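Enquirer: Sharing a model prediction with you, sequence too.
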Amino acid sequence: MSSGPENHEGSSGSAEPTSHRPQKKQRSFLRELPVLIGVALVLSIVLQAFVFRVFLIPSESMEPTLHGCAGCTGDRIVVEKIGYRFGDPEPGDVVVFKGPDSWNTKYVSNRSDNVVVRGIQEVGSWVGLVPPDENDLVKRVIATGGQTVECCDDQGRVLVDGKPLDEPYIKMDFPFTPGTQTCDTELKSGRCFGPITVPEGHVWVMGDNRSNSADSRYHVDDEFQGTVPIDNIIGQARFIVLPPSRMGGIDAPDIQGN
């Protein structure tokens, strides 16, 4: 009869190591967690620095292609950085770039005056959680180095090397009425500019919302005649990722018909 309790005690003892196994796994995971977080942060920094980055559209200058306005939820876009390491921007590309000096007169730093908070913001910027402290802008490439750009022809279209562009993405522009308000009338159309010959290694950029975009046209008196150095270009805008209702690719049509 005594064998019953002994067997019971023995079975209880053999079950004891099994009951501790989940705790060992949990401890192992907790030890590995900082390593996993560190690896994830390093990967995020590398990807953000060399492959892609997410940017928020803060203004209406690229409507309706990219949505952004004061007091609303702007589009978040993925900007791909690799392509321009092997080739230059093409007319029709939507690009994000660091504003040249003359574009930055109204820029206000987004960093805190508090040293600790500013340090946290810098770390957040490295992993893409906080915007970088620079005037990053988004526009569409219209002309590249060596090309001459101006507006307008008799239909109010932008000309590059004397040829009108096909720009289906434009929905909002300044009035242009043949015989009443053109580039030759006393009251000129707001579309008119140029001609400007783009320096080599630069691009001429314009917003899709032509009547509400402080683009190359507004900086023709600076050292680059309003053009943007290719070295300032961060990458090409490829996708809208947020909000979900606007997810999709960003068109880069062949506007010069080459």
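Expert: Received, thanks.
Enquirer: From here on, just use CA atoms for contacts and neighbour counts.
Expert: Noted.
Enquirer: name the element Ala49 belongs to?
Expert: Here Ala49 sits within helix 3-50, counting by DSSP states H and E.
Enquirer: Which secondary structure elements does that helix sit against?
Expert: Applying 3 or more CA pairs under 8 Å, 6 or more residues apart in numbering; DSSP states H and E, we find helix 3-50 packed against no helix or strand.
Enquirer: That one: what's the following helix or strand?
Expert: Next along from helix 3-50, by DSSP H and E: strand 52-56.
Enquirer: what's whatever helix or strand comes next after that next one packed up against?
Expert: Using DSSP H and E, the helix or strand that follows strand 52-56 towards the C-terminus is strand 76-80. Counting contacts by 3+ CA pairs under 8 Å, 6+ apart, strand 76-80 is packed against strand 52-56, strand 233-242.
Enquirer: Now do the shortest one and strand 233-242, the angle between them.
Expert: Using axes from the mean of the first three to the mean of the last three CA atoms, to 10 degrees, the interaxial angle of strand 52-56 with respect to strand 233-242 works out to 70 degrees.
Enquirer: Name the residues of strand 52-56 that come out as buried.
Expert: 52-56 (16 or more other CA atoms under 10 Å).
Enquirer: and the angle for the helix holding Ala49 with strand 52-56?
Expert: 80 degrees.
Enquirer: So what touches stretch 251-258?
Expert: 91-94, 160, 163-167, 238 (CA atoms under 8 Å, 6 or more residues apart in numbering).
Enquirer: next, the one to line up against it:
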Amino acid sequence: MEQNVPGEPGQSHPDDGGATDGAHGAGAHGGHGAHAPEATALERFSSGVWSWGKEIITILAIALVLSFLIKTFLFRAFYIPSGSMENTLRIDDRIFVNLLVPEPFALKRGDVVVFKDTLGWLPPEQAKTGPFSWIGDVATFVGLAPDSSQQHLVKRVIGLPGDHVKCCDAAGKMTVNGAALTEPYLFPGASPSDTTFDVTVPAGHIWVMGDHRNNSEDSRAHQRDSGTGFVPISAVEGRAIVIAWPLNHVGILGNYPKVFANVPEPAGVTKGTSSGVVPTGK
């Protein structure tokens, strides 16, 4: 180019000298001067990416820790696989369970509770297969996915320790400590019970029933078949409080205090008695 030709008339020394010095400097110093801006930009880009990456990793780590702590001590998500609690809970519903019940907050009649199957009500769970089955287990463990384990059950608490639960009276209603219950949460058309029973709940246990009484293998069936109808309070994971999914069924799960408002407290907590559960329907 013209500015690189020595002695060119009209070529100003500052322009010529600047071009010549830049070229000479590049050769003399191994291109340090020419590549310095490029190296600085790369370093800045790398530093920015690393800083951004650290922030993302930190946020994710905090989110995982918080999710694990919430799932362990406050709330836990569960998946509903059956229709025993219809229409209160439907198949494939996702619910959140308050883990502060039954401790430090006490159970109440009418609570919808999730409890571990410590009595053998359910068949053994089959081992999960597949190369990526562990992903779901990890997500459940940290609280990012609802617990789909088949070794948990969800029912409504009808009787607390010491309660005398009986079905049915002359009007066809279930009674607790002699008080008749009008149960608005029952599945439409379902009777309070298709079996008769007369039990007293022992200390440290509860009597549970599904809202879809004609489609629920609950305390009635297991007390009749194996004498395991009384569920240990120690097996209760918590009280279900919210339906979180699907969106068209989102709602709060109440315990219907008016249903049990007239139920007197039991005279005393005993070891638990049962006069048997006699089929009258199925």
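Expert: Now that the structure is in, tell me what you want to look at. Given the structure is predicted, the values throughout are model-derived calculations rather than measurements.
Enquirer: Specify the angle between the helix holding Ala49 of structure 1 and strand 76-80 in degrees.
Expert: 70 degrees.
Enquirer: chain center to helix 3-50 of structure 1, what's the gap?
Expert: 41 Å (CA atoms, centre = their mean, to the nearest Å).
Enquirer: Same question for stretch 188-204 of structure 2.
Expert: Taking mean C-alpha positions (CA atoms, centre = their mean), stretch 188-204 of structure 2 and its chain are 29 Å apart.
Enquirer: Could you do stretch 135-152 of structure 1 as well?
Expert: Distance, centroid of stretch 135-152 of structure 1 to centroid of chain: 17 Å (CA atoms, centre = their mean).
Enquirer: and that stretch, how far apart are its ends?
Expert: With CA to CA, to the nearest Å as the measure, stretch 135-152 of structure 1 spans 30 Å from end to end.
Enquirer: same check, this time on stretch 162-177 of structure 2
Expert: Criterion CA to CA; first-to-last residue distance in stretch 162-177 of structure 2 is 9 Å.
Enquirer: Please spell out which residues along that stretch are buried.
Expert: For stretch 162-177 of structure 2, by 16+ other CA under 10 Å, it's 162-168, 173-177.
Enquirer: quick one: which two of those are the most distant?
Expert: Across the buried residues of stretch 162-177 of structure 2, the longest distance by CA to CA is 19.9 Å; it joins Gly162 and Lys173.
Enquirer: quick one, helices of the stretch 101-250 of structure 1?
Expert: 115-126 (DSSP state H, counting those that start in this stretch).
Enquirer: follow-up on the earlier one: could you export the contacts of stretch 251-258 of structure 1 as TSV, including distance to Lys24 of structure 1?
Expert: Below are the contacts of stretch 251-258 of structure 1 laid out as TSV (distance: CA to CA, whole Å):
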residue	distance to Lys24 of structure 1
Pro91	60
Gly92	58
Asp93	54
Val94	53
Val160	69
Lys163	73
Pro164	71
Leu165	67
Asp166	66
Glu167	64
Arg238	46
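Enquirer: Out of the residues you listed, which is nearest to Tyr84 of structure 1?
Expert: Out of these, the member with the shortest distance to Tyr84 of structure 1 (by CA to CA) is Asp93, at 11.1 Å.
Enquirer: which one in structure 2 is aligned with that closest one?
Expert: Counting by TM-score structural alignment, Asp93 of structure 1 corresponds to Asp111 in structure 2.
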